[in-house]
Each structure stands twice: as C-alpha cells, then as structure tokens.
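Asker: pasted the sequence and its predicted model underneath.
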Amino acid sequence: MYRRFGAPRVVRVEEVPRPSLGPDDVLVRVHASTVSAADHRARSRDVPKGLGMLAAVGIGLFRPRHRVLGMDVAGVVEAVGAKVTRFAPGDEVIAMLGDRFGAHAEYARVPQDGAITAKPRTMTFEEAVTLVFGGITARGFLNQVALEPGAAVLVNGASGAVGTATVQLAKHAGAHVTAVCSGANGDLVTSLGADRVIDYTTEDFTAEATTYDVIVDCVGNVPFERLEACVEPGGALLQVIADLQGVLRASGRSRRSGKLVTASVGRYRAADLAHLVELAESGRYRAVIDRTFDLTDIAEAHAFVDTGRKRGNVVLTGLVDRRSAGRAWRTG
C-alpha cells in the first residue's frame, strides 16, 4: 500500500483488515495480479496533460484515495455474499477491479455483477491475469468498431499490455495489423500476429501515405491532426491514452470528421473477459509476460514499470498465505 504519491519507494507491504463482504460480493484470494501503467499513474500522479484535477477525483488530491493498488486479479473464491449465485468458494476466477483498485493484496472484493469470470483452464494464475487489464481494455475499445476481415488496423504502442492484446484481438477478427513499436520488440508483435512492424525509432508512420480503417493509440504521443489524417473516411481513432483536450473534444471531432474518435473504453464487462477466456482456451490468445515479481519486491516492480519499457505485462505473485510463510503481511 501507499500513503502518499511519489516514487516507487512509497509503496510498501503492511497488514490491514481483510475486506468486508457485502451480500452481492465475491471475496477472492489473490494468486496473481499485474503492476500496470494505471498503477504507475495512480502512484506517481503522472497523468496526461490537463487531467491532473480530473484524475484527483479518482485517485485523490493530496493523499491516495485507494491505498492498495492493483486493478486485476487471478485467484480462488474464498467466500461469497448471501445473494451471490454465480460463484462459489473454490472457483478459480479472473476479475477487473478497475479504478477501485485493491488487487495487490491477499484478498480482493469483487461484486458478482462486475467484470469477473471463470479463469482459463489452460493457463496458470500468472498467465491468466495477463488477460485482464490489457485484454479487457483492448476489447472495450475494439467493441466500438465493426472490424471486417481485411480491415487495416494500426496499433501505436503495440508491445505494451494493451498493445499486445490489441494486436491479438484485431488479428483474430481478420484484420491486417500494423504494429508500431521499437525494433527490439518487432519479433514479439510479429509472433502475436502483426503483419507489418514499424520501428518508431527510425520511421514516422504519420509521414507515410498509408491510411488505416482503425488506429488504436496506446501511447498518446502523436498530435490528433496527424493521427486523424491517417484514418480512412468512416474509420476510427481509438485513443487508449489521451490528454484533457483529447477527451473533451472527441465527440466534436467525430462529428466534424465523420470518423469515430473516442477516448472512452466503456464499461468493463464480464462478457468481455469470458470472450478472452474462450480465445485463450482455444489457443488463440497468448499470455505476454515480461517479468514476474514477488510481493516483497513490489517497489522494484513499480520501478521497472516506471521505465516505460515493459513488454506486455509485469506480473505480481506471492500474495497468497503470507502468514504461512512466517510473515505478518496481508497486503502490498
């Protein structure tokens, strides 16, 4: 947990009470989570330009609103509330907590009507949790367009958690996928289905004459005007990361351009997680793990994510049964 904003060292392991259980809640004993870009932003308050005050509503103004970070969970149901009918103790599940956070702990509370579903039977907990943050975000944005087979899709920032998920989901839909990333990550995104790789360190994709049916921007480092010019008439610009201007002007830009421009992922849904699980179990979605850290190394995990160079997901383990390991820690 963290009690103030700042560098990775502000995050430390402490003991706190187990989350209380409401009648519609599922209590999950956490086996794995990830340290995501969202955790980095919440901890450091490093948010896109103009979003400082808006972000403060969710993460806190002077002190963290949610002291335990972590948006995604893979684990085992420990207990259920009196009105829960979809899950039972012993079920293996994955879940997205979203901006409530709380996953970097031994136990996490999830409403049964939230984004929670059965874990893929073919994956370990460490692999399964990689479906959640990146996968449900990619799915939420791609749900807003009708990808036809052969559609041209460009993913800017293709080697991160959301990027690697987007490449796989777009390819599964039959799209021709162009991945923008560093040359060092070219083999990775190609193995996930990218048909073409643009090395952003040597090429500027916006300087080409090529246009795309859909651009998914996972970086937010290119001005709107240059991105919009690369989108086909009637196409879509999906801004996974956007500054305040991008958020506020999205609907107006859609009307003026005749192209869908959005910075909203929509609502996290259990159905989207279930779709990802189906793909994973059939071998059509792959877990992408850069590094795995134990809970005791949580500050080091944050420091690695802060570099901005992670490939896919940074997984956090060692959250189960801290007491049985001779430690008095319950959350991190």
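Answerer: Nice, thanks for sending it over.
Asker: CA atoms for contacts and neighbours, from now on please.
Answerer: Fine.
Asker: which strands or helices does the longest helix anywhere in the chain pack on?
Answerer: Selection of the longest helix in the chain by residue count, based on DSSP state H, yields helix 244-257. Contact analysis of helix 244-257 by 3 or more C-alpha pairs under 8 Å, 6 or more residues apart in numbering; DSSP states H and E lists strand 260-262 as its packing neighbours.
Asker: got another, please set it beside the one above:
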Amino acid sequence: MTTNATMTAAVHRRFGPPEVVHLEQLPIPVPKAGEVVIRVHASTVSIADHRSRARDVPRGLGFLAAAGLGILRPRRRVLGMDAAGVIDAVGPGVSSFAPGDRVIALPGAAFGGHAEYLRMPADGPIALAPSTLPLDEAIALVFGGFTAYGFFKNVIITPGTTVLVNGASGAVGTAAIQLAAQRGAHVSAVTSGKNTALVTALGADEAIDYTREDFTADGRTWDVIVDCVGNAPFTRVEHSINPGGTLLLVINDLPGMLRARGQSRRTGKLVTGNVGSPAAADLAELSALTDAGQFRPVIDRGYDLADIVHAHRYVDTGRKVGNVVLRVRPA
C-alpha cells in the first residue's frame, strides 16, 4: 500500500557508471502490519552500492549476481544498504518503536536507504541510534560496523589475541580495528602510509604500509587475519596464520568460497566468508559502544542527495577512507 504523497529517491533503472543514478519522485510507503516507516536523514554510499549499480562482482559470481541483482535491469532500483533517521509511522501490531524514535537500520540486500522514506519490518535490523551523535554521523557506524561485528562472531578474541586487518582504512577495516582493540587484541593494520595516524588513533598497535612492505614476506604470524581487500586468499596467507587461527574473507570470489571448507579441514585453520545475518541486537551493541566512547564512526566526506552521482564517482575511485555519508535530509 502506498499513498499519493511522493518522496525523492536516487534511482537507477539500468546497470552502469555513476551517471545511471538520478533523482525521481516515488510514492511514500505506508507501513503494513508489523512494519515501520523511517524518515531517512542519512545513508552511506558503499562498495556494496558500487557493485550493485555496476554489477561489478568478484570472480565467478556473475551468475549469482544476476539472480540477486537482476539480469537485464536492476531488481532493486533504490540503493543504500543502511539508514539513519526517525520513525515516521508504525503499522498495526508494532510496539517496539514509536513515531519520533531516532534509529539506525540495515536493510542490507533489500536496499532502499537512498530515499527520503524507508519501509522495513519492525523486528528487522533496527535499533535506537546512539544519543551522542547526530544522525548524519551515526549512520557511519552501521554498514562497516555490522560487517566487522558479524565476521568476529566466527572467532573468540581475548586480550593478547593477534589480529591483522588487511585494508584497514575502509568502512569495514576501521570498524574491525576498533572492535578487535576493544576486546584487548594486539592489532596490526595494513594500509597506506598516509593513513598511519588514523589507524593508530583507532586502536591499532602498529601500521604496516603495504606500499613498502608485504606482511606475508617476513615470517610473522597472527591468530586472525581479516581481509577487507580481496588480495589475501588462503593460498597467500596460510603461513601467516597461527595454528588453529582464522582467515576472515570480507571480500571473496567463487573459487575462494568453494575451497574454504576443504582448506579449513586440511589445515585446522578456519577459512570463512560468513558474515551472518543482520540483527537488531548487533546494531544495538554498536550503538551502546558508541555512546560509551568505545567505538567511533570514521567519515571521509559527505554529499547531499542531489549530489548522488558525485558520491558514486568518489566511491568508484577506491580511495575512500572509512565511510562516504549521503545526507538524504540535510540538517
């Protein structure tokens, strides 16, 4: 059910470069039973939006991508895997949220965050936003924060655990550093030299400049390696993982997926690309850590919704640090 009222949304009706995205007027959704409608204040433009818009996916995943994203045209015309905003309306039977609640949400593969209103199930991945941040900053903890939090459910990190984050300056990498350090791990961050100050400020014990040093070349080992780039498959880093250790593949291709179980069984080292499913409890934990001063979102730059093409162009460069915020409803 929709109303006659309209909202502005960033829409792409074909796959391609940033210029395929444009603003359109779409009906404002009305919540059904068990649903809420969020008046979106901010979202992010992430690598997931790039991949979905351009249908640029890791090796071997083209067929699966076509099934999920669309064959000839996009199945999800409004991108945006996350949202921060205010509950605008609730459907029948919803008691967990009320109009006016400040929330963060992760629609994930359903997308929809790049619009002024977003409809979601009330029992989905929605949580109260941190009280210590404005919404256009709070949004930057959602996508990368959930991804790192979900991957870390595969391992036990305690004081003294050694963790290497490859691609430490991106949305997931900056979150992974903080979550690992918050649990007492010794964190090595692989990034470019210009980001050394950032990663150490986030809690990394050392920064490894990939332009000068190959972290796999000197015989050092870690308990957990988090690959946020896609250039550290198990065949490259096996000998850099301690016995019984773990490789978390945030970016993985089809051959890597197919080999992971056999590699884990053969070596006793867990190889996995399992991030789990988004959960409200995970977002609530990230919000609580933020309010406690133990987690902070990293923002590279922000764009207004009217500048959505410029936001996509910047993300396409691959040079973003942390998150690119999309101000859907400027303050």
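Answerer: Received it, and whenever you're ready, just let me know what you need. Owing to the predicted nature of the structure, the values given are computational and were not obtained by experimental measurement.
Asker: quantify their similarity with the TM-score.
Answerer: Comparing the chains after superposition, counting by TM-score structural alignment, normalised by the length of structure 2, produces a TM-score of 0.95; 321 aligned residues with a C-alpha RMSD of 1.1 Å.
Asker: if we can go back for a sec, in structure 2, which residue range corresponds to the longest helix of structure 1?
Answerer: In the comparison with structure 2, helix 244-257 of structure 1 aligns to the range 254-267 (TM-score structural alignment).
Asker: show me the contact partners of that stretch.
Answerer: The list of residues contacting stretch 254-267 of structure 2 from outside it, by C-alpha atoms under 8 Å, 6 or more residues apart in numbering, reads 58-61, 233-234, 269-273.
Asker: Phe97 of structure 2: which of those is nearest?
Answerer: Taking C-alpha to C-alpha as the measure, Phe97 of structure 2 lies nearest Gly273 of the contacts of stretch 254-267 of structure 2, at 32.8 Å.
Asker: just give the closest residue to the closest one, not the sequence neighbours.
Answerer: Nearest non-adjacent residue to Gly273 of structure 2, counting by C-alpha to C-alpha, 6 or more residues apart in numbering: Leu249, 4.7 Å away.
Asker: what residues are up against that neighbour?
Answerer: Contact partners of Leu249 of structure 2, counting by C-alpha under 8 Å, 6+ apart, are 226-228, 230, 233, 271-274.
Asker: still touching in structure 1? Go through those residues.
Answerer: Contacts retained in structure 1 from the contacts of Leu249 of structure 2 (both residues aligned by TM-score structural alignment, their matches' C-alpha atoms under 8 Å), given in the numbering of the listed structure: 226-228, 230, 271-274.
Asker: ok so, going back, on average, how far is the longest helix of structure 1 from the matching bit in structure 2?
Answerer: Helix 244-257 of structure 1, aligned to structure 2 and superposed, deviates on average by 1.4 Å (mean C-alpha distance after the TM-score superposition for structure 1).
Asker: list the buried residues in that helix.
Answerer: By neighbour count, and taking 16 or more other C-alpha atoms under 10 Å as the criterion, the buried residues in helix 244-257 of structure 1 are 244, 246-247, 250, 253-254.
Asker: just the strands from structure 1, written as ranges.
Answerer: Under the criterion DSSP state E, structure 1 carries strands at the ranges 25-34, 72-80, 92-96, 107-111, 115-118, 152-156, 176-181, 196-199, 212-217, 231-239, 260-262, 289-294, 313-317.
Asker: in JSON lines, list the ones you listed along with distance to Val305 of structure 1.
Answerer: Converted to JSON lines, the strands of structure 1 look like this (distance: least, C-alpha to C-alpha, whole Å):
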{"stretch": "strand 25-34", "distance to Val305 of structure 1": "10"}
{"stretch": "strand 72-80", "distance to Val305 of structure 1": "16"}
{"stretch": "strand 92-96", "distance to Val305 of structure 1": "19"}
{"stretch": "strand 107-111", "distance to Val305 of structure 1": "22"}
{"stretch": "strand 115-118", "distance to Val305 of structure 1": "24"}
{"stretch": "strand 152-156", "distance to Val305 of structure 1": "18"}
{"stretch": "strand 176-181", "distance to Val305 of structure 1": "17"}
{"stretch": "strand 196-199", "distance to Val305 of structure 1": "21"}
{"stretch": "strand 212-217", "distance to Val305 of structure 1": "19"}
{"stretch": "strand 231-239", "distance to Val305 of structure 1": "21"}
{"stretch": "strand 260-262", "distance to Val305 of structure 1": "26"}
{"stretch": "strand 289-294", "distance to Val305 of structure 1": "10"}
{"stretch": "strand 313-317", "distance to Val305 of structure 1": "7"}
